[in-house]
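Asker: predicted model follows, preceded by the sequence.
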Amino acid sequence: MFAVTAPWTVCLAVTLHSLCAHANPDRSYEIWIVHDGLTGENIQELRKAVAAYPHVLLHFSTMPDKLAAVLDHRDVKRFSSLAYARLLAASLLPSHNRIVYLDADTVIYADVAELYDADLGGNPLGAVRDVSVLSSLIAGYPRLQLRKLEPLGLSNPRHYFNSGVLVLDLALIRAENAEPRLLQVIEEYNEQLEHPDQDALNIVFHDRISPLPVEWNYHFQFELKKDGLEAAAEGTEFSGISTIYANRSWKLFHMIGSKKPWLQPEKTEEYLMSTNVWWEAAMETPSHQPYVKNLLDEFTRWTRKQLRYNQWHLPFSFGKNFRKRQKRIRLLKRLLHAFENGRA
């Protein structure tokens, strides 16, 4: 299951194609896309992304009026209201007893059926714990987000998970009538929730999460925040994260945060790391190649212009500014290399 708005069509096509490319041809895959207004053209492009895979079925669904009314007037902050769709999956897909929910800003490198088959140990969901939360606990400065959630039921913040990759036991969620509790958390504690859907899931299902292997929700923060993390994470699913990065052995790469590789280029390390992954996958997505190539041309021109500007001004920079511009030039060269590799 995915939940998207129209602007996410490009990245979702890449995600779908990467999913299909690694799907077992001897199994059947049913993909549900919950949306709030995809156009006929959007839907056609997404269908093209899976057209070469007859064992993959694509379905589209809008939020039923009853569920939309439940979410009406709720403050979703910087998130789309469709972020709540994962909370309502048991109602949205009443004929299914288990699903895998994925955010659209992911690229898949292994058979997603491995997630579907995960042993949840009798828990209602499986997820990968949140590395930024773990990093803040290791540093001795728990995030404000955690301090807000503790009185709401998050007694052990080390169990806090990221909701971008979920295995949901819908039958158990229905049996426990969990959806009203999830909506109640959003209704009563909205101002205290930094990530409304994710925080609500963490509160309601706290200590009832089956940890998934970190390879199934890998993102740039594992590398950027690695100082002291690996030693502290010994014996957990985070052990060996540097090896995963060095060998590119992740099974799903998740481009969390606001620096998306298909948006305006950014002169940041996190943007570069996601770019190296996403553009390679994007250029292998047949349905979007013309659009992606135009976007790649635009980004390449922007990067070359930025590089020339900084190289021209380098001799006239001194001290701290000189070092900052040198660093920016190195990053721009790496970014240009990533775009040129994408073009190839």
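Answerer: In hand now; what should we look at?
Asker: for the rest of this, base every contact and every neighbour count on C-alpha atoms.
Answerer: Fine.
Asker: longest strand in this structure, please.
Answerer: strand 161-169 (DSSP state E).
Asker: helices and strands around that strand, which ones?
Answerer: strand 98-102, strand 125-129, helix 196-204 (3 or more C-alpha pairs under 8 Å, 6 or more residues apart in numbering; DSSP states H and E).
Asker: list the contacts of it.
Answerer: Here strand 161-169 makes contact (C-alpha atoms under 8 Å, 6 or more residues apart in numbering) with 97-103, 115-116, 118, 123-130, 197-198, 201-202, 216-217, 254.
Asker: for the residue nearest the centre of the chain, give its distance to Leu144.
Answerer: The centroid of the chain falls nearest to His254 when counting by C-alpha atoms, centre = their mean (4.1 Å). Separation of His254 from Leu144 (C-alpha to C-alpha, to the nearest Å): 24 Å.
Asker: please apply the same query to Ala83.
Answerer: 22 Å.
Asker: Ala175 now?
Answerer: In terms of C-alpha to C-alpha, Ala175 sits 34 Å off from Leu144.
Asker: of those two, which one has the most company?
Answerer: Leu144 (11 against 8; other C-alpha atoms under 10 Å).
Asker: give the contact list for Met63.
Answerer: Here Met63 is in contact with 34-36, 85, 92 (C-alpha under 8 Å, 6+ apart).
Asker: then this one, side by side with the first:
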Amino acid sequence: MKNEIEILVTIDENYIQPLKVMLYSLYVHHRRENVKIWLIHEKISTKKIATLNKLITKFGWSFEAIKMKDDFFEEAPTVERYPKEMYFRLLCGNILPEHVKRVIYLDPDILVINSLLPLWNVELEGNLLAAATHTGVTNITTGINNIRLNTDHHYYNSGVMVIDLDEARERVNIQDIQETIEKYASYLLLPDQDVLNHLYGHYIKEIPDEIWNYDARKYLSYLTKSVGKYDLHWLMEHTAILHFCGKPKPWQIKSDTKFTALYLDYAHRLEHF
């Protein structure tokens, strides 16, 4: 892989502050790496883009924001029903410059607590992307999702993905996404994940969620599944990404999970950075 790690985010203005916390946590564990942050968005204000640029520049990294034009969605009349950021993630190969060959996509509700270099260098073996599943102890949801989406593989979480952009440019197109949305509209619970799994699940390399996409709600589930191995000490040494799936989010008052204090500590340190 090239020496520069390329990170992709796709958010609206409501997630600017969580994004800053996520990026700060990334910086804490990658002070010596060259990192480029790509932001694909629809209508974040110039002022807020400037604040992001200021922070990322302070990290010593590079930053580029791509603002999408409305006519990008002319072929997707059902887009009003779903976040446009969903399309930005799925179609990033067609949006980012052709010289960009690989990105790590990260949701903003994430903490990075160890190095992502092994993830950046993962061998995709010809697959479109790498992602993790959140199966839990019993793995009941896999069968449900297979029936719901007419699939025969694990259900992958789209919050952390290593994407081969040349493969994405070859395989992913807006027409297929539109047809899937129209066909499965009443069955789509998490639209971007559902579309990703239905269309591209066979082109995904599975990576361990306990390291690369740890569901912060499910500490006891991980502990049970590992027969006590994945305790807090193991997690802080081995897990690279904590993902605050579901609600409430750790920056909200009602959040009181095992990892809320850790998140708030990073947020507090960012304020004093």
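Answerer: Cool, the structure landed. What you see is a predicted model, and the numbers here were worked out from it, not measured in a lab.
Asker: out of the contacts of strand 161-169 of the first structure, which are buried?
Answerer: 98-103, 115-116, 123-130, 197-198, 201-202, 216-217, 254 (16 or more other C-alpha atoms under 10 Å).
Asker: for the first structure, which segments are assigned as strands?
Answerer: 2-4, 29-35, 56-62, 98-102, 106-108, 125-129, 161-169, 209-211, 252-254.
Asker: count the residues that sit near the equivalent of Val162 of the second structure over in the first structure.
Answerer: The alignment partner of Val162 of the second structure in the first structure, by TM-score structural alignment, is Val167. Per other C-alpha under 10 Å, the neighbour tally for Val167 of the first structure reads 24.
Asker: so how many other residues sit close to the counterpart of Ala261 of the second structure in the first structure?
Answerer: Matched to the first structure by TM-score structural alignment, Ala261 of the second structure sits across from Asn276. For Asn276 of the first structure, the neighbour count with other C-alpha under 10 Å is 18.
Asker: my guess is Asn276 of the first structure meets Leu336, correct?
Answerer: No: with contacts counted by C-alpha atoms under 8 Å, Asn276 of the first structure stays clear of Leu336, the gap being 10.4 Å.
Asker: just the helices in the second structure please.
Answerer: 16-28, 46-58, 84-90, 92-95, 117-120, 140-149, 165-171, 174-184, 191-200, 209-212, 219-225, 232-238, 260-271 (DSSP state H).
Asker: those: which one's closest to Ile5 of the second structure?
Answerer: Minimum separation from Ile5 of the second structure across those (C-alpha to C-alpha) falls at helix 117-120, 6.9 Å.
Asker: contact partners of stretch 75-87 of the first structure?
Answerer: 3-5, 34-36, 63, 71, 92, 101, 179, 182, 190, 196-197, 201.
Asker: cool, stretch 95-114 of the first structure as well?
Answerer: By C-alpha under 8 Å, 6+ apart, stretch 95-114 of the first structure touches 1-4, 8, 11-12, 14-15, 18-19, 22-24, 86, 90, 115-116, 164-171, 250-256, 277-278, 281.
Asker: PyMOL command for the buried members of those residues?
Answerer: To isolate the buried members of the contacts of stretch 95-114 of the first structure in PyMOL, using 16+ other C-alpha under 10 Å:
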select buried, resi 1+2+3+4+11+12+14+15+18+19+23+24+86+90+115+116+164+165+166+167+168+169+170+171+250+251+252+253+254+255+256+277+278+281
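Asker: ok, the match of Ala261 of the second structure - contacts?
Answerer: Ala338.
Asker: where's it relative to Ser163 of the first structure, distance?
Answerer: Asn276 of the first structure is 24 Å from Ser163 of the first structure, by C-alpha to C-alpha.
Asker: same question for Ala246 of the first structure.
Answerer: 25 Å.
Asker: so between those two, which is more surrounded?
Answerer: Ser163 (24 against 10).
Asker: what stretch of the first structure does stretch 180-189 of the second structure fall on?
Answerer: Counting by TM-score structural alignment, stretch 180-189 of the second structure corresponds to residues 185-194.
Asker: pull the residues that contact that stretch.
Answerer: Taking C-alpha under 8 Å, 6+ apart as the rule, stretch 185-194 of the first structure contacts 74-75, 145, 148-149, 196-197, 199-200, 203.
Asker: for those, which one is nearest Leu224 of the first structure?
Answerer: For the contacts of stretch 185-194 of the first structure, the minimum distance to Leu224 of the first structure (C-alpha to C-alpha) is 20.3 Å, reached by Gln145.
Asker: which residue is the nearest non-sequential neighbour of that closest one?
Answerer: Distances taken as C-alpha to C-alpha, 6 or more residues apart in numbering put Glu194 closest to Gln145 of the first structure, at 6.4 Å, once the chain neighbours are dropped.
Asker: Leu182 of the first structure is in contact with Val204, isn't it?
Answerer: Yes: with contact defined as C-alpha under 8 Å, Leu182 of the first structure and Val204 form a contacting pair (6.4 Å).
Asker: most remote residue from the second structure's center?
Answerer: The second structure, C-alpha atoms, centre = their mean, max distance from centroid: Val227 (28.1 Å).
Asker: what is the burial count for His272 of the second structure?
Answerer: Around His272 of the second structure there are 6 residues (other C-alpha under 10 Å).
Asker: residues touching it, list them.
Answerer: Contacts of His272 of the second structure by C-alpha under 8 Å, 6+ apart: none found.
Asker: good, wrapping up.
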